[in-house]
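Undergrad: Sequence first, predicted coordinates after that:
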Amino acid sequence: MRSAFTVSALLLSTAFASASVAQDDAILKVTGHGAEGRPAYRGGGVVEFIDVSLDAQVVHFAPEKGAILPLEVDFNVIEPAPILLTSRMGTEHWQLYQFATESMSAMYTDQKVDLATAGKHTAQATRAWFGRNYGPAPEPGLVGIRGHRYLLIDRPDGTWLDVTDPPAFFARRDMLRKLTFTLADLTKYELAVSDIQSTWQPGGPLRVQVVVHDAQGRTLPVVGLPLVASAGNWQSKFGTEWTPLGEPTGWMRAALPDVVPELVTVSGDVTLQTPDGRQVTKVTADFSRGAGLVSPDRFKIAEQGYELPRDAGGTIRETRAIWVSPSDMETAESVARLVASCKKARLNVIIPDIFVRNAFYAKSDLIPISDRIAEGFDPLQDLIAKAHAAGIEVHPWFCVAYRDGRFRQWFAEKYGRNIDMIDAEGEIISLGADVHRPEYRRFIVDLMVGVARDYEVDGIHLDYIRTMGRCYCAECQKEYAERHAGELAKATDEQWIEWQREAIGEIVERTAAGVRKVRPKAMMSAAVFAGMPGGAAQGQDPADWADRGWIDLVLPMDYQMQTLQVRSNERQFLAAMSDDTKLATGLSLYMRSGGSALSRPAELVREQVELVRRMGIHGYCLFAFTHLSDEQLAILHEEVNTEEARPFFRE
């Protein structure tokens, strides 16, 4: 019998919106988020981004003042609006990657993308400064702009209205490579062509290093230069040498002619943005044949290889999972398509979301099934049957604390407990459930254990296993005072972390114990923030959960567009976890572009899976099936997963 507790399609997570592959990834229809409680901006404005360029290879940098940055953003206003898009504060910043330290910094700039007038325009920046809330400040050396976080929506008078998502344009690799430059103290400097390497064979490679000696005595590489090698009538242009992950090696590379000359001249201009303005300095050097002679092997860009582990029978051991939204398993036909696609991609674990916001997609005595499901159809049971027949495991996915107001009202009526979260200003937090309430912890644990008992699942997956913020409700304040002899409103960040971890840790521990009691071979997994400090603030402690044996598989949600950032994040987990075989990386199949989610380029998916393998991580999980494009499926089938594999966690 159906309950009055129903779900609307509009209440499903926006993360599962269909990919709009037809949208141009350079066009932004400005739509606000309603940041910090402000009204969501809906005042119009459509802009097409054309290019981002930097008129210098070396930029003056003073840590306490920032950098002199001649950055230009070319754009075309399609639909005017009285707003500016800026990158001047908060989460609205460029992402600046430092290649030496492999870290990402928040870079703020003063350009203004003015949407007041239709047509093509250029927004010019003159300086950059750096925050410390979203990464360390950069150091002198090679850096590169590698994307943009949110854009700030400003009024013409400079007061801000809201924030919006940037288009995926800002993640284009061909454009970003042009935005690689050197930070240096240019109050005094010298430039030089410092080194050469070549096989000195006909048609062979030739590369040089150009460096800047700055006022602090540092010698720093410079790339992206218009250098030319010449001898008589022969010329060859140099290009920046890149690693497979898009890192500059610090060398500029060209090719020798078929007849190797006795003397090669290397020359070109270096553009510097100094405290005294723009300077163009010519560098030149002559090299005799045989100078810097090296073998061809020296020109192989270092790339860590890997060999996937195999069992005694020769089958690859690698966890290949995919997250699946409720909309992809609402009918028997959609379940069949899902399983067929996963089989073609040679995936071996399906993680279907069966509890999101207020909607439940299985059968339980604790909560009714969503009314989006046809009478008599059990999507989880159907998926398990079809997936098992195809040799694929099923680990039901629970959004543990991701509850909306409709669910919270239903819970209060059915279980007699208000689980609203209250923020520091006394307002109800729209999405979340107060996990500090024992009644809710008992409910969610019993629900997950019940599914493990009633269905032949292979595992249980915890998502939104976090507090969803800080709750200041009267019950939380009272309980904190009783248990910790202090005021919650005056708690330090460290005390908040401890308080949040108590509630979240209890859910993880009790769920693991209950699931293993009813389904001993079931695996426990958890999706966690890719940035460990952010997760800790909401009660996550994945390394400890794994060490205690509560969690068998930790899945950082590493949905970065920049593969270098994925590497940096995953290294944190490898360092923190005592048993790194319990780590698998969550990778994205989609990319944000304005307010839409587009399927990522298939080549980027391949690149990031290859990175995970080179790092020695024994698996990955793709988010999400909704965004799996034909091109992505083809590359998984034909290049990435050319053989079947069984999950690494299965001995």
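TA: Noted; the coordinates are in hand. Residues are numbered from 1 along each chain as shown.

Undergrad: Every contact and neighbour count from this point should use C-alpha atoms.
TA: OK.

Undergrad: Which residue ranges of the stretch 1-150 of the chain form strands?
TA: 27-29, 46-54, 58-62, 66-68, 71-79, 84-87, 94-98, 103-114, 119-124, 127-131, 141-148 (DSSP state E, counting those that start in this stretch).

Undergrad: so can I have JSON lines of these showing mean neighbour count and distance to Val640?
TA: Below are the strands of the stretch 1-150 of the chain laid out as JSON lines (neighbours: other CA atoms under 10 Å; distance: least, CA to CA, whole Å):
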{"stretch": "strand 27-29", "mean neighbour count": "23", "distance to Val640": "31"}
{"stretch": "strand 46-54", "mean neighbour count": "18", "distance to Val640": "32"}
{"stretch": "strand 58-62", "mean neighbour count": "25", "distance to Val640": "39"}
{"stretch": "strand 66-68", "mean neighbour count": "23", "distance to Val640": "41"}
{"stretch": "strand 71-79", "mean neighbour count": "19", "distance to Val640": "36"}
{"stretch": "strand 84-87", "mean neighbour count": "24", "distance to Val640": "37"}
{"stretch": "strand 94-98", "mean neighbour count": "24", "distance to Val640": "27"}
{"stretch": "strand 103-114", "mean neighbour count": "23", "distance to Val640": "28"}
{"stretch": "strand 119-124", "mean neighbour count": "17", "distance to Val640": "41"}
{"stretch": "strand 127-131", "mean neighbour count": "21", "distance to Val640": "38"}
{"stretch": "strand 141-148", "mean neighbour count": "23", "distance to Val640": "25"}
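
Undergrad: alright, now check it against this:
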Amino acid sequence: MVGLAALSGCGEEPSSTTEAATSSANTTDSPGTATTSDVPATGDPTTNEPTSGDESTSSGTTGGEPQELVVVSHTREFRAVWVATVSNINFPSATGLSATAMQDELLAILDTVQAAGLNAVVFQVRPECDALYSSDLEPWSRYLTGEQGEDPGVDPLQFLVDEGHARGIEVHAWLNPYRAKANANHPLAANHVASLLPQYAYAYSTFLWMDPGAKEVQDLLLAVVADLVGRYDIDGVHFDDYFYPYPVDGEDFPDDKTWEAYQGSGGQLSRADWRRDNVNAMVEAVGITVADLAPHVRYGISPFGIYRPGIPEGIVGFDQYEGLYADPLLWMQEGWLDYLAPQLYWPTTQAAQAYGKLIAWWSSITTGGRYIFAGNYLSKLGTEDKWSLEEFKQEIVLSREYAESGSQGNIFFQIAPLQDNLLGVTDAFKAEFYATPALTPPIAALTDEVVAPPTVTLTGAQASLSHAAPDSLRAWVVYAQAGQEYVIDRVVPAETTSIDLSPGTWAITAAGKHNVESQGVLVTVP
């Protein structure tokens, strides 16, 4: 996909290749969600109906006596937005801003996320094998100061993580694995990978692209991922649909040297299968790296929205399997990642790329409690009649229809329409879909990792909160008793040590960074 006429990716505008793939079609495993107690099998994600509590587990109240515990839960949902930095699409608004101005823009982004009722930001930290964070491995991005490698005076990722977590918002680091230049004309810093490994940097279309078949390129990418999850308290690692570049008619990707080296070593795969194997190896290796170093960090990829033409029946368009050498079905089947976020960038009314058919198919391939988070093309809002506010509401409704099959959220490209409240979209999202707070779904591989309940001490109407393992927590979740049930009232950042409660009975859980909740501690305010 393409930003400003020449770029592609989940958080960037769809490319001419993508548009062409759909214009020819009249355009202008078994299902598995986690089944632990904190992922209810029932419940309406639109209304967040309260879930029943099991009050048989313990007795007593807080304040020195044994704590009375209850099993509570709520409907989970990944409610995210892409924030694109390539070509200054979303952040920063221009190159050369002061550190304070950039911080103000990041705070405004978080304000918008809260106003829309979302709970996660997918922030582009590596648009061109560079860094929107302090890195010893890659140069500062030119989109910050105008010159690659120049220190902007602020670490945007660290600031966003700190401020986002203080508001209970997850921050996911989005990387482009192989794009070295979005515009082949701009100069490179001396420590950029294309400067260090020029033999694996190829001009292709308007881009400079690193060779996915070069071990040195893969090794650097893995080092970057390890560095990110090791030094930053990020909540996710995210890749978009840029593996091998979108093909240009009549121009093959110029990886002859690595292909010939593979053949010379005795490799027997076809060239297409070899390229897919290069991508598969990267996807698997990143998953292993994240799981080994930070298992609570969610790892996902946002592939092109059509797996292959004819899958499901009647769907036509670009073939990512042959064109990008991407096989997201295999990645899900092998359990190499935690989720897929297919870019379903067509309206529900477009039969050849029908949103309803596509979300049903993608949801059907989930395995092992992993998820589908549909990617939605929000930057099209209001550009044509087919891209109305009602269209995006319908896309959310359709995504939720397949929640039991694994469709557990949406990621919107990109944040600008929400910042502008275009056609009232921010207000509508908050009022109609995201009025009730929610944690994102638990990490599938960690759903059995039990979280100890908090210690809650009630003084009047103020509840003091503590935990035996505070560094392992994401949040406190507060539930209000409603008859014989408990309904979520708020999600409070884990760094908060006390909360005020109104008269009534409450249950307070501790949520780990892997998004599994403890049992709730019951407290009653007279």
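TA: Perfect, I can see it now. A quick note: this is a predicted structure, and the numbers were derived from the prediction, not measured.

Undergrad: Give me the neighbour count for Ser464 of the second structure.
TA: As a burial measure, Ser464 of the second structure scores 17 neighbours (other CA atoms under 10 Å).

Undergrad: residue range for the helix or strand it falls within in the first structure?
TA: Using DSSP states H and E, Ser464 of the second structure maps to strand 462-466. Across the first structure, nothing matches strand 462-466 of the second structure (TM-score structural alignment).

Undergrad: State the next helix or strand along the chain beyond that strand.
TA: Next along the chain from strand 462-466 of the second structure, counting by DSSP H and E, comes strand 473-482.

Undergrad: Need the three-state assignment for the residue most central in space within the first structure.
TA: Residue closest to the mean C-alpha point of the first structure, counted by CA atoms, centre = their mean, is Gln560 at 2.0 Å. Look at Gln560 of the first structure: counting by DSSP: H, G, I helix; E, B strand; the rest coil, its state is coil.

Undergrad: And the one 10 residues further on, by the same measure?
TA: Counting by three-state DSSP, the backbone at Glu570 of the first structure sits in helix.

Undergrad: Identify the residue of the second structure aligned to it.
TA: Match for Glu570 of the first structure (TM-score structural alignment): Ile359.

Undergrad: List the residues that contact its match.
TA: Leu344, Ala374, Leu398, Ser399, Tyr402, Ser407 (CA atoms under 8 Å, 6 or more residues apart in numbering).

Undergrad: Could you work out the most separated pair of the residues you listed?
TA: Using CA to CA, the contacts of Ile359 of the second structure reach their maximum pairwise distance at Leu344 and Tyr402, which is 14.6 Å.

Undergrad: just checking, what residue in the first structure corresponds to Leu132 of the second structure?
TA: In the first structure, Leu132 of the second structure lands on Tyr361 (TM-score structural alignment).

Undergrad: pretty sure its match contacts Pro326?
TA: Yes: counting by CA atoms under 8 Å, Tyr361 of the first structure touches Pro326, with 7.2 Å between them.

Undergrad: which residues do those two both contact?
TA: In contact with both Tyr361 of the first structure and Pro326: Asp353, Ile354, using CA under 8 Å, 6+ apart.

Undergrad: tell me the helices in the stretch 151-300 of the second structure, going along the chain?
TA: 156-166, 193-196, 215-231, 256-264, 271-293 (DSSP state H, counting those that start in this stretch).

Undergrad: Serialize these to TSV and add fields for mean neighbour count.
TA: Output for the helices of the stretch 151-300 of the second structure, formatted as TSV (neighbours: other CA atoms under 10 Å):
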stretch	mean neighbour count
helix 156-166	20
helix 193-196	18
helix 215-231	17
helix 256-264	14
helix 271-293	18
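
Undergrad: about what we covered before: select, out of the strands of the stretch 1-150 of the first structure, the one closest to Ala536 of the first structure.
TA: With CA to CA as the measure, strand 103-114 is the member of those nearest Ala536 of the first structure (19.7 Å).

Undergrad: re the thing from before, so which of the strands of the stretch 1-150 of the first structure comes closest to Trp499 of the first structure?
TA: Here strand 127-131 is closest among the strands of the stretch 1-150 of the first structure (CA to CA), at 28.4 Å.
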